[in-house]
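S.K.: Here is the input, now give the coordinates:
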Amino acid sequence: MTETLTDIPQGTDVPPLTEANAEGHLTAICFKIGPPRLTGVEAEWFVHDLRYPDAAVDPRRVNRALAALPSGPDRRPPGPLFPAGSALTHEPGGQVELSSPPAESPGDCAEGLLLDQGALRSAFAAEGLRLTGSGTDPLARERRMQLPLPRYLAMARHFDRSGPWGRTMMCGTASLQVCVDAGTERGRASYTERWRLLHLLGPVLVAAFANSPLLDGRLTGHRSTRQIIWSRMDPTRTLAPRLADGDPAENWARYVLDAELMCIRRGDGHSWSAPAGRTFRDWLRDGGERPPTVADLDYHCTTLFPPIRPRGHLELRMIDAQPESGWLVPLALVTGLLDDPAATDAALAALEPLGTLDHLPPRSGLWRRAATLAMTDPALRRAALACFAAAEQALGRRADGERLRGALARFAERHPARGRCPADDQLDALRAGVRPVPQESAPC
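M.R.: Down below sits the predicted model:
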């Protein structure tokens, strides 16, 4: 991930924001209204040395691997060209992420990202590296910040004020994100209904795909340690916005303005760190060192990390990174339930007994149970099995759903049906005396 200074305010010709027009701007852009159509996936991995997985990987080796891929002189941002057009980003601790372009169907999304993942895996293998799909790095490797960019330095300073969890998140965790359109203004596919369903589904996604029982080579007592880490960080930017009532767009606008500032972009090599304890609303009211602009507000939104982030589309952020092509299954489950009315109804019937949305994730008791017990929790397992069955039936009704339906069915049989999640595979490996490193094992 790169940072540029091209859109940082350099003068005073841009009129300052007020609280009223800031809220108006946020409510206008957070949910893009229209028939749901597009789907995307952002898949993240750790990078390990094939021969010495316990050693930190020199970033120069990663760069050499990527340099072997085709590149385009006009590509923005700069980076390798993948066959299906995915974008590659680098995360602070050396993790890499492929973001698929928005696809017209889940099947198209899957085909494209599989192709690009294969190209990335092959390039890394040629350099003696492998991709590791796990929510936390399971090995006791040295963790260090590999991207000393102004954004990440300010982020680290902000999180350091409340403990070690922020730096652990930045350098020691990896996620899978499924992205879907927000929905229509009214009706069964409305953004309010999809927003509610996805938050009800959240703990099932945490539990079913929990894949981080280890941190720094040690058992943590949780199956999704990554989710526990998120629950211990700055609540003004990691809790969900108000869910139980009110318009989601208005609730989101208030949430954004009341979140603490993480960074203030400055030029000329100055630190981007923000004063402790100040919210964006405070900045609007007192003007600070300079009045904030719409560009500052939009950038502030990129520093907020609730379980579901509205960015015009909806970005699901609660899922641990998965081994191999395991991202296919969350993609199948989410889209199967969202895109089929009968599946939506079945999911709601299965999820509503789990509880209300009055207690905000990820700090609610239900979300903590999901992170710790995963599919050994009877209520979460029942809900998961019903959701998997509904999604499988929905995908069976799609002309292009066979690949995703097959992946979903195989995962359901191997994991939820047996009270298991991917974290249990890591734990089995540990008990067998094998390094629990979920990796890309498909032939290159």
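
S.K.: switch to C-alpha atoms for all contacts and neighbour counts from now on
M.R.: OK.

S.K.: how many neighbours does residue 36 have?
M.R.: Each residue near residue 36 was counted by other CA atoms under 10 Å, and the total is 19.

S.K.: ditto for residue 74
M.R.: By the criterion of other CA under 10 Å, residue 74 has 8 neighbours.

S.K.: Pretty sure it sits in a strand.
M.R.: No. Counting by DSSP: H, G, I helix; E, B strand; the rest coil, residue 74 falls outside a strand, being coil.

S.K.: so who does the residue nearest to residue 371 when sequence neighbours are not counted touch?
M.R.: Distances taken as CA to CA, 6 or more residues apart in numbering place residue 224 nearest to residue 371, at 4.6 Å, with adjacent residues excluded. Neighbouring residues of residue 224 by CA atoms under 8 Å, 6 or more residues apart in numbering: 135, 206-207, 210-213, 320, 370-372, 374, 423.

S.K.: Please flag which of the residues you listed sit within helices.
M.R.: Among the contacts of residue 224, the members falling in helices (DSSP state H) are 206-207, 370-372, 423.

S.K.: Going by distance to residue 166, which of those wins?
M.R.: Distance to residue 166, by CA to CA, is smallest for residue 371 among these, at 17.8 Å.

S.K.: what number of residues lie near the residue lying closest to residue 250 once chain neighbours are set aside?
M.R.: Distances taken as CA to CA, 6+ apart put residue 27 closest to residue 250, at 6.0 Å, once the chain neighbours are dropped. For residue 27, the count of nearby residues is 20 (other CA under 10 Å).

S.K.: What of the one 4 residues further on?
M.R.: For residue 31, the tally of surrounding residues (other CA under 10 Å) stands at 24.

S.K.: Over to residue 28?
M.R.: So residue 28, with other CA under 10 Å, has 15 neighbours.

S.K.: got the residue ranges for the helices in the stretch 251-400 of the chain?
M.R.: Assigned helices in the stretch 251-400 of the chain, in chain order: 280-286, 294-301, 328-338, 341-351, 365-373, 378-396 (criterion: DSSP state H, counting those that start in this stretch).

S.K.: how about this one, so we can line them up?
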Amino acid sequence: MTTAVSDSPVVTRAAELTDWIAAGCKPKSAWRIGTEHEKFVFCRNSLKPLPYEGTKSIRGLLETLIPQGWTPVMEGGNPIALTHASGAAITLEPGGQLELSGAPLETIHDTCVETSVHLNLMKSIFEPLGIGMIGLGFHPKWKREDFPWMPKGRYAIMRRYMPTRGSLGLDMMVRTCTVQVNLDFSSEADMVKKFRASLALQPIATALFANSPFTEGKPNGFKSYRAQIWTDTDPDRTGTPEFVFGSGMGFERWVDYLLDVPMYFVHRGDRYIDASGQSFRDFMAGRLAALPGERATLTDWEDHVTTAFPEVRLKRYLEMRGADGGRWCHLCALPALWVGLLYDDAALGAAADLVRGWTAEDRAGLAAVARRDGLSGGFKGRPVRNLAAEVLAIADEGLKRRACLNDDGEDERRFLGVLHHAVDTGKTPADELLDLYHGEWNGSVDPVFEAYAY
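M.R.: Next up is the predicted model:
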């Protein structure tokens, strides 16, 4: 949660914003793992998304959790998120998707326990009510207009603004789900090295976790349609920021990028003030048209940082954003992949060597192949499947060297098993879904809501 604006210092210089990001640097002993995962919530009888209000509703689910140790975050008299003493939060996405924003934890064993506790708790509440939840990258059945909109002020502003910047932004808001992991860095140089390696390899995660081959009940021609959605959402704030690979990359250069991202809103009390398309630089100077004479605070900056959506996002940590939502086992596999690659020095060096020499055209080409073909595509004269195998081998070694053991003496490599299976078979989750659709499901996506529900 951000600090109250009244308690937050006014910022007038970009250097203060750079210092805010740089304050995220931590010694390796303090590095943590934060996993976030979204899921679609639906009525088991109708398969339709849950509305915010009603007998079977998102509001009712949130209110049921409050007596179990969760504190509501209110907006306009409505609970729109929950926080927990552990540091975790349950947040509400625009179309009623529920997200667990996990606490910062030391090992992937810990984050997988957190995921299991969360999903089991939700199931215990949902099942008696005839409610289900499922993790997919893009909703396989319903049209955009079939989704309810949640009562959050920032979403109303984004809903108006998105269609001015791309044709698929509203689909991104209500019909997609993702899983991501948030990781730390020790210094500016460490951040840059991790940012470059993870940004170049983000399409490999997209391919391995590809899980959105259907739109409105039919195959859509992509293994990850969620990834395709981002290509026509808003060019000002999405995609692969190529300057990250340039010689001037650092905290200051990232702040310059964010200052060039148009604003969405300003949050004051219980209100979201529409500042869409306006400049944070003007806000710092007291020239924001939406709030003339008022100057930005660090809390306003924290809000603004969340409105940029590149494939890897820098806050006071790095967010890996390239994967589709998936089944239970995939929620633990994503942090395992990136921790193995980025939290071990030798693995990070090997990952950096692997992508060294790739051009902007190479990176764009790999991303296009990954979202369309998953592991079955080709890149620079070799199968993407083989490249993914090489990336997994690096992550395996990184996790082996970390040597973080559970009570049974197993290290974190156990969570990569589902990804090794994908590489060994050449089948992503999307391929498995398509096989079922063309086979025993007889051209229907409806069985996915039973077979793949949590």
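
S.K.: Using TSV, please lay out the helices of the stretch 251-400 of structure 1 together with distance to residue 238 of structure 1.
M.R.: Shown next, in TSV, are these (distance: least, CA to CA, whole Å):
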stretch	distance to residue 238 of structure 1
helix 280-286	15
helix 294-301	12
helix 328-338	21
helix 341-351	22
helix 365-373	13
helix 378-396	22
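
S.K.: So which residue is dead centre in structure 1?
M.R.: residue 317 (3.2 Å; CA atoms, centre = their mean).

S.K.: my read: that residue touches residue 307, true?
M.R.: Yes. With contact defined as CA atoms under 8 Å, residue 317 of structure 1 reaches residue 307; the gap is 5.0 Å.

S.K.: that older thread, which of the helices of the stretch 251-400 of structure 1 sits closest to residue 195 of structure 1?
M.R.: Here helix 328-338 is closest among those (CA to CA), at 10.4 Å.

S.K.: Which position in structure 2 pairs with residue 48 of structure 1?
M.R.: In structure 2, the residue paired with residue 48 of structure 1 is residue 42, using TM-score structural alignment.

S.K.: And for its match, the neighbour number?
M.R.: Neighbourhood size, residue 42 of structure 2 [other CA under 10 Å]: 25.

S.K.: where's it relative to residue 391 of structure 2, distance?
M.R.: Counting by CA to CA, to the nearest Å, the separation of residue 42 of structure 2 from residue 391 of structure 2 is 36 Å.

S.K.: Equivalent analysis for residue 278 of structure 2, please.
M.R.: Distance from residue 278 of structure 2 to residue 391 of structure 2, by CA to CA: 41 Å.

S.K.: if I look at the residue nearest to residue 238 of structure 1 when sequence neighbours are not counted, how far off is residue 44 of structure 1?
M.R.: Excluding the flanking residues, the one nearest residue 238 of structure 1 by CA to CA, 6+ apart is residue 306, at 4.3 Å. As judged by CA to CA, residue 306 of structure 1 and residue 44 of structure 1 stand 18 Å apart.

S.K.: Have a look at the two and say which one is more surrounded.
M.R.: Of the pair residue 306 of structure 1 and residue 44, residue 44 is the one with more neighbours under other CA under 10 Å, namely 29 against 22.

S.K.: Packing partners of the helix or strand hosting that one?
M.R.: Per DSSP states H and E: residue 44 of structure 1 is located in strand 39-49. Applying 3 or more CA pairs under 8 Å, 6 or more residues apart in numbering; DSSP states H and E, one finds that strand 39-49 of structure 1 contacts strand 96-99, helix 106-126, strand 129-132, strand 175-181.

S.K.: average distance between the first one and structure 2?
M.R.: What it means is strand 96-99 of structure 1. Strand 96-99 of structure 1, aligned to structure 2 and superposed, deviates on average by 0.8 Å (mean CA distance after the TM-score superposition for structure 1).

S.K.: which bit of structure 2 covers that strand?
M.R.: Under TM-score structural alignment, strand 96-99 of structure 1 corresponds to residues 98-101 of structure 2.

S.K.: Touching the matching stretch from outside, list them.
M.R.: 34-41, 88-93, 118.

S.K.: and what of stretch 236-244 of structure 2?
M.R.: For stretch 236-244 of structure 2, the surrounding residues in contact (CA under 8 Å, 6+ apart) are 192, 195-196, 199, 230-231, 249, 261-262, 307-312, 360.

S.K.: now do stretch 18-30 of structure 1
M.R.: Residues outside stretch 18-30 of structure 1 that contact it (CA under 8 Å, 6+ apart): 249-250, 252-254, 257, 281, 284-285, 294, 297, 310-313.

S.K.: tell me which residues in that stretch are buried?
M.R.: Buried residues in stretch 18-30 of structure 1, counting neighbours by 16 or more other CA atoms under 10 Å, are found at 18-19, 22-23, 25-27, 29-30.

S.K.: Over to stretch 115-122 of structure 1?
M.R.: Within stretch 115-122 of structure 1, the residues scored as buried using 16+ other CA under 10 Å are 116-122.

S.K.: Tell me the residues of structure 2 aligned with it.
M.R.: Against structure 2, stretch 115-122 of structure 1 falls on residues 117-124 (TM-score structural alignment).

S.K.: Mind reading off the mean deviation between that stretch and structure 1?
M.R.: Mean for stretch 117-124 of structure 2 is 1.6 Å (mean CA distance after the TM-score superposition for structure 1).

S.K.: before we move on, back to that, what's the residue nearest to the centre of structure 1 aligned with over in structure 2?
M.R.: Alignment note (TM-score structural alignment): residue 317 of structure 1 maps to residue 321 of structure 2.

S.K.: picking up where we left off before, list the contacts for the counterpart of the residue nearest to residue 238 of structure 1 in structure 2?
M.R.: Aligned by TM-score structural alignment, residue 306 of structure 1 pairs with residue 310 of structure 2. Contacts for residue 310 of structure 2 (CA under 8 Å, 6+ apart) come out as 237-241, 321.
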